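A.B. asks: coords below, sequence missing:
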């Protein structure tokens, strides 16, 4: 039976519950890390930012790009999943939101396989809806289809 997303008030960088947990968040495809939720991650752990920047820098020889996922272990039972689901960043003159729903969908499918392999629950802020400019009513069904419908527990944190 499919579980539903659990919504809690709190900090996604301090995921609740026991066992292996993955904190998922959306990154851009420019190698930029410096605004929004990533700042909270970097305040707790240097590894996700360092790994993301290295992944981008060495992208000619790896899978970096829209829809890709990078898992970074930050403690024995805690991982951070960098999901590339945003094309560029929003600037003063840009039109349209940088969010790419198809890329988030692809990344969530990969994340589901990794969560199953690790026996992990998934924790996240309202991914794709901050600086990426996405709408939760478009992101939530992707999470339901890719994760909770496959029995992977998901907790969304509203800070």
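C.D. replies: The structure has been received and is ready for your questions. Keep in mind it's a predicted model, so treat the numbers as computed, not measured. Residues are numbered from 1 along each chain as shown.
A.B. asks: rest of the way, CA atoms for contacts and neighbours
C.D. replies: OK.
A.B. asks: what's the helix or strand for the closest residue to residue 27 other than its chain neighbours?
C.D. replies: Spatial nearest neighbour of residue 27, excluding adjacent residues (CA to CA, 6 or more residues apart in numbering): residue 84 at 4.8 Å. According to DSSP states H and E, residue 84 maps onto strand 78-86.
A.B. asks: for the residue nearest to residue 27, give me its contacts.
C.D. replies: Contact analysis of residue 84 by CA atoms under 8 Å, 6 or more residues apart in numbering lists 26-29, 64-69, 103-104, 107.
A.B. asks: redo that, cut-off 6 Å
C.D. replies: 26-28, 66-68 (CA atoms under 6 Å, 6 or more residues apart in numbering).
A.B. asks: just say helix, strand or coil for residue 113.
C.D. replies: Classification of residue 113 by DSSP: H, G, I helix; E, B strand; the rest coil places it in helix.
A.B. asks: list the buried ones in stretch 119-131?
C.D. replies: Buried positions in stretch 119-131, judged by neighbour count with 16 or more other CA atoms under 10 Å: 120-131.
A.B. asks: can you list which of those residues are found in strands?
C.D. replies: When the buried residues of stretch 119-131 are checked against strands (DSSP state E), the matches are 121-124.
A.B. asks: okay, now the one to match up with it:
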């Protein structure tokens, strides 16, 4: 069983050889405009365009909490849009992150990643604007990915992390 590797750096510039999947958490409202998605959009237009189309066609596309959409952005790099937060604001029902949706999405991601023979790269998903706690997210990543032999690298940005 492998463990999560932690590095300082930019998750949009994944380290290592082979096929890489950059995983991140999206909301279920079709909103794309704050947090890590901005870094993705600065590098590639495809993840945002695919997410917005997926949301527009949500009645037929399977868009919803726990769903995953893989978008190829380079020959060996994919982005996984994972629906893991309900809305975008903290309110009476708590923070936007939904741990059960992140867990379901990671489970789906594991199957996709195994098929590609890829490693997974991510920021501390669900912990920035989504308001989640890494102490609850990390065990989900371990159970769904690293215990299945999938290499995972988590990137901590220098200044402006979040």
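C.D. replies: Okay, I see it. Since the model is a prediction, treat every value here as computed from it, not as a measurement.
A.B. asks: rewinding a little: and the residue nearest to residue 27 of the first structure, how close does it get to residue 141 of the first structure?
C.D. replies: Distance check for residue 84 of the first structure against residue 141 of the first structure: by CA to CA, to the nearest Å, it reads 18 Å.
A.B. asks: now swap in residue 156 of the first structure and tell me
C.D. replies: Per CA to CA, residue 156 of the first structure is found 13 Å from residue 141 of the first structure.
A.B. asks: looking at the two, which is more packed in?
C.D. replies: Neighbour count, other CA atoms under 10 Å: between residue 156 of the first structure and residue 141, residue 156 has more, with 23 against 13.
A.B. asks: list the contacts for that one?
C.D. replies: Residues in contact with residue 156 of the first structure (CA under 6 Å, 6+ apart) are 7, 123-125.
A.B. asks: now these as TSV including distance to residue 150 of the first structure?
C.D. replies: TSV is the format used below for the contacts of residue 156 of the first structure (distance: CA to CA, whole Å):
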residue	distance to residue 150 of the first structure
7	18
123	15
124	17
125	20
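A.B. asks: nearest to residue 89 of the first structure, of the residues you listed?
C.D. replies: Nearest to residue 89 of the first structure out of those is residue 125 (CA to CA; 18.5 Å).
A.B. asks: please tell me how far the closest one sits from residue 40 of the first structure.
C.D. replies: Counting by CA to CA, the gap from residue 125 of the first structure to residue 40 of the first structure is 11 Å.
A.B. asks: go on, residue 59 of the first structure?
C.D. replies: According to CA to CA, residue 59 of the first structure and residue 40 of the first structure sit 25 Å apart.
A.B. asks: what does residue 127 of the second structure align to in the first structure?
C.D. replies: The alignment partner of residue 127 of the second structure in the first structure, by TM-score structural alignment, is residue 129.
A.B. asks: what segments of the second structure are strands?
C.D. replies: 5-8, 20-27, 68-74, 77-85, 119-122, 152-156.
A.B. asks: any chance of these in a markdown table, plus distance to residue 109 of the second structure?
C.D. replies: A markdown table is the format used below for the strands of the second structure (distance: least, CA to CA, whole Å):
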| stretch | distance to residue 109 of the second structure |
| --- | --- |
| strand 5-8 | 18 |
| strand 20-27 | 9 |
| strand 68-74 | 7 |
| strand 77-85 | 8 |
| strand 119-122 | 9 |
| strand 152-156 | 12 |
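A.B. asks: which one among the contacts of residue 156 of the first structure gets closest to residue 36 of the first structure?
C.D. replies: Nearest to residue 36 of the first structure among the contacts of residue 156 of the first structure, counting by CA to CA, is residue 125 at 10.6 Å.
A.B. asks: is it true that the closest one touches residue 157?
C.D. replies: Yes: using CA atoms under 6 Å, residue 125 of the first structure makes contact with residue 157 at a distance of 4.9 Å.
A.B. asks: burial measure for the closest residue to residue 69 of the first structure other than its chain neighbours, as a count.
C.D. replies: Using CA to CA, 6+ apart and skipping residues adjacent in sequence, the residue nearest residue 69 of the first structure is residue 83, 4.7 Å away. When neighbours are defined as other CA under 10 Å, residue 83 of the first structure has 31 of them.
A.B. asks: ok, now how distant is residue 83 of the first structure from residue 27 of the first structure?
C.D. replies: For residue 83 of the first structure, the distance to residue 27 of the first structure - CA to CA - is 6 Å.
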